[in-house]
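> No letters, just coordinates:
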């Protein structure tokens, strides 16, 4: 497959050289929901998990595939993939890594109870797993599946010895936290910090940090203050308003790259009385207005994307009219950002039978995405101007995501990191019809559904030729955007604050990894 390359910036020292420290101190915005590597397909969870559990195939900072626990892979016929595994790899308890552990992981990952967002999306195409020998494994797929290497780069491999019979709670308390990764699990205090120790036997080479402490620090001001005071060495989600401040300080620097994360608005597509929509008198409407495509189009036209980029994001974003970032595999020039047109939005509302608009509450997180609450407030003002009187409710991410997954909201603002660097991830997760059995639409919290989009996603996943597959996914994207299956907003620019004297490799996937930080000399 053809993967778009997103340039990353490795920062070099501009000032005094840092001496190698025994402990790397990191502060990140988002807490994790579990240390179980298969519980929640969520970027903060996956970034933390990557320290302990290696995948078969790694992604570098530009999301190019590189060997991980697998050293090579090939399709031996139309429906069979063979992976040769790295020899000499041991688990953190010094037991050997084998193909049996991979077979166990493929069985476990899509079947974790109560998963808010399952990894089944990446595994459902596997019909049969065959352990050929200790370091060779084969997967028979349900059909032609060219993206197998990409999909198998999205989750970590766990030990059968420690994982069989283990629950998510066993990972959370550390009993099952035995991986092959560069760091060994130390402690986890939810909402506070996670600690880890260097794995001296790591197959990829010993890391420069003897230990790592990652603190979960929701407050942007607190993270910046911790960096400037020297309490931490690296922070993620640097507030856009603090870029200049961090760059001017002699002790700190900024690391940045374009993100794979699409920020979007979901509206309720269910045939019901939508829970947070009323008429002007506060009475429930007799139908869900968002079932009418004209209302969804009105919402999109009401959004001044350029204003959000310049005034709310301080330029650290790119407005978009589709799910893929500009220039990536599956992006198309046929879907530019919709022009801001409040008059056109009001006309569409009137045509749909809402000349006086209606009342609405939009829900968003206040501690997950860059400027998430501020963006929500701006959206509320923009919608109010076209006659949709909007109230904003911003919540902690853990509370927000739980309710969003139950379809408790009428409108929500969220984001999706494209961990496969191609369109099947957002199309299959956000816009495909929700199907718990197959994992399709696992994060489709609006319950948008179009059989033609589903058909094209399936066709693209079974198309060997890169260019033909790209065109199929573009067609699926065009249909979903015509339907306003979601309202695309912008792609973020990922920002980190880094202590001078350290070299940091900025990642398009937003992951904040100890492995991305080294002494600069």
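Thanks, I have it. Small disclaimer: the values here were computed from a predicted structure and weren't measured.
> rest of the way, CA atoms for contacts and neighbours
Fine.
> Give me the buried positions along stretch 126-135.
Residues 126, 129, 131, 134, 135 are the ones in stretch 126-135 that count as buried (16 or more other Cα atoms under 10 Å).
> got it, and stretch 403-418?
Applying 16+ other Cα under 10 Å to stretch 403-418 flags 404-405, 407-418 as buried.
> Just the ones of the residues you listed in strands?
411, 412, 413, 414, 415, 416, 417 (DSSP state E).
> and these as CSV, adding distance to residue 201?
Formatted as CSV, those follow (distance: Cα to Cα, whole Å):
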residue, distance to residue 201
411, 49
412, 45
413, 43
414, 40
415, 37
416, 35
417, 32
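> Give me the distance between the residue nearest to the spatial centre of the chain and residue 258.
Compute the mean C-alpha point of the chain, and by Cα atoms, centre = their mean the closest residue is residue 417, 2.9 Å away. From residue 417 across to residue 258, the span is 12 Å (Cα to Cα, to the nearest Å).
> element containing the residue lying closest to the residue nearest to the centre of the chain once chain neighbours are set aside?
Once flanking residues are discounted, residue 417 sits nearest to residue 261: 4.1 Å by Cα to Cα, 6 or more residues apart in numbering. In the assignment (DSSP states H and E), residue 261 maps to strand 252-267.
> before we move on, what about residue 449?
Counting by DSSP H and E, residue 449 is part of no helix or strand.
> just checking, it touches residue 430?
No - using Cα atoms under 8 Å, residue 449 makes no contact with residue 430, being 10.1 Å away.
> quick one: which of these two has more around it?
Each of residue 449 and residue 430 has its neighbours counted (other Cα atoms under 10 Å); residue 430 has more, 25 against 19.
> Can you show me the strands along the stretch 301-450 of the chain?
With strands called from DSSP state E, counting those that start in this stretch, the stretch 301-450 of the chain shows them at 317-319, 358-365, 388-395, 411-417.
> got the angle for the third one vs strand 358-365?
If I follow you right, that is strand 388-395. On the basis of axes from the mean of the first three to the mean of the last three Cα atoms, to 10 degrees, strand 388-395 is oriented at 20 degrees to strand 358-365.
> here's the one I want to compare it with:
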């Protein structure tokens, strides 16, 4: 009745005002029920203790939590533990927040914490185990339901950063089940902001909000994590509104996204180092050949001069400008300058192809040789494109390089079996300091200490292990800093690995959504908020 009595002009004004109101509140109202996020790499397992792979961690963060965690700048902050105390040099006491419930309604206690510290060592078949972060704990003492003590074998200042990587699971829900069971929902009982609903391998994970969460309530009732490895497809999904946000904006689309008023872009230099790892340990290497493809009796990568020549042949600035569109920072370090253990004496190698040729000649390879470089093609920003560029640069010094790219799930399982001669990989310093890449990537195999878990081609210098061993047991920060810097210098100066750059991470979101970028590159649906 009211509308019919208005003039046509008044009707138009009323309708226009109503539409404007809906548009103004659309991000909060239209999307509060569901948030769809496009991720660039699918997880290989739902078990939060199975494989220390970044894509797995991204998903686990939504469902499970550690005792302590890291803020967007990689500073350690409380999570399930509200406080901690270093009782003496080898005893740490943690107090849990009271009243925290698992997703099944059961209460979190220190029995679940103790179980979560024991479980990673029992996992079978993992290409990258989490027990590297629990090996320092010699004894666990449950004081009461909310107080637990960890006693380390010797002074161990890295326990706090290590514990940021260990998710707390329900003992009742996970005891006696296999890692494969998690994909169907068994064991997917955490304490974090979202509850597990469904996993469709290589496609999506569906989640629903945990309304009983102990902390700040999540914005979205329902979250769908879509796995879209192809950059162009990921951008298309964002522009079409199929997802509200994505990670890892493809570099060819940067200018377009930056100029689009309907899209917001966010970026931050990360602690992820992109590097090459050469086979310096074997007399014969599977993908090193003569230039015409015949096997070589001797592996040239065993000669440090050859490894140095490879490093000198890489124009890191050109990769930054032409491949990465500015989204990288050339490096010769294991961590960026803002992280503990950075060694300022390790300068970025000068691009010097003529000097590289001389080194090859001195090593007896004046005519070069052939090699295949293996790389993931869906994990890091421009991973395969970077590798193709490096292959072209190697060809200029006489090394005939081919590139074989594959999805990260395939790449990592083959890498763990030592199937490569030269590969590209990335590593984020999860603990916030240089001890993380040192222990994982370049330390000699020492499973008892958690050393060498991702040292796929078995580079080994006993002096490095000795120096690193002292570092991880030194409480004094200045002494530990010097030891970490010395250990890094050994690996870098021997070209045990060949750093390329620190990666700059990007995110993009549709208008009305904002994100706080993170140094650790994690992409959390609960990190996006209506703007």
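Thanks, I have the structure now. Computed from a predicted model, the values in this text were never measured in an experiment.
> on that earlier part again, list just the nearest of the buried residues of stretch 126-135 of the first structure to residue 368 of the first structure.
Lowest distance from residue 368 of the first structure to those (Cα to Cα) belongs to residue 126, with 32.7 Å.
> Distance check, that closest one against residue 460 of the first structure.
In terms of Cα to Cα, residue 126 of the first structure sits 16 Å off from residue 460 of the first structure.
> can you check residue 134 of the first structure too?
When residue 134 of the first structure is compared with residue 460 of the first structure (using Cα to Cα), they lie 33 Å apart.
> Residue 407 of the first structure too?
28 Å.
> So residue 390 of the first structure sits against residue 357, correct?
No - using Cα under 8 Å, residue 390 of the first structure makes no contact with residue 357, being 10.3 Å away.
> Just give the closest residue to residue 85 of the second structure, not the sequence neighbours.
Using Cα to Cα, 6+ apart, the closest residue to residue 85 of the second structure is residue 93 (5.1 Å).
> and if you look at residue 75 of the second structure?
residue 432 is the one closest to residue 75 of the second structure (Cα to Cα, 6+ apart), at 7.7 Å.
> ok, now residue 378 of the first structure?
residue 308 (7.5 Å).
> how many other residues sit next to the equivalent of the one you found over in the second structure?
Correspondence of residue 308 of the first structure to the second structure, assessed by TM-score structural alignment: residue 319. By other Cα under 10 Å, the residues close to residue 319 of the second structure number 22.
> Residue 319 of the second structure and residue 382 of the second structure, how far apart?
For residue 319 of the second structure relative to residue 382 of the second structure (Cα to Cα), the value is 10 Å.
> if I read this right, residue 103 of the second structure contacts residue 187, doesn't it?
No - with contact defined as Cα under 8 Å, residue 103 of the second structure does not count as touching residue 187 (10.6 Å).
> Please report the distance of the closest residue in space to residue 448 of the second structure that isn't next to it in sequence from residue 113 of the second structure.
In this structure, residue 448 of the second structure finds its nearest non-sequential neighbour in residue 135, 7.0 Å apart by Cα to Cα, 6+ apart. Computed as Cα to Cα, the residue 135 of the second structure to residue 113 of the second structure distance reads 15 Å.
> ok, these two, which is more surrounded?
Comparing residue 135 of the second structure with residue 113 by other Cα under 10 Å, the one with more neighbours is residue 113, at 25 against 20.
> For that one, give its distance to residue 167 of the second structure.
9 Å.
> now the strands for the stretch 1-150 of the second structure?
34-39, 68-70, 76-78, 81-88, 91-96, 137-144, 147-152.
> what's the matching range in the first structure for the fourth one?
Looking back up the chat, that one is strand 81-88 of the second structure. With TM-score structural alignment as the criterion, strand 81-88 of the second structure aligns to 70-77.
> Could you do the second one as well?
Per TM-score structural alignment, the counterpart of strand 68-70 of the second structure in the first structure is residues 57-59.
> Report the mean deviation for the matching stretch after fitting onto the second structure.
Once superposed with the second structure, the aligned residues differ from stretch 57-59 of the first structure by a mean of 1.0 Å; criterion: mean Cα distance after the TM-score superposition for the first structure.
> Give the other helices and strands that the strand holding residue 261 of the first structure contacts.
Other elements packing on strand 252-267 of the first structure under the criterion 3 or more Cα pairs under 8 Å, 6 or more residues apart in numbering; DSSP states H and E are helix 243-248, strand 411-417, strand 487-499.
> Cross-check the contact I'm expecting between residue 142 of the second structure and residue 111.
Yes - Residue 142 of the second structure is in contact with residue 111 according to Cα under 8 Å; the separation is 7.4 Å.
> For the closest residue to residue 66 of the second structure other than its chain neighbours, give me its contacts.
By the measure of Cα to Cα, 6+ apart, the closest residue to residue 66 of the second structure outside its immediate chain neighbours is residue 167, 4.4 Å from it. Each residue near residue 167 of the second structure by Cα atoms under 8 Å, 6 or more residues apart in numbering is listed here: 48, 49, 64, 65, 66, 67, 116.
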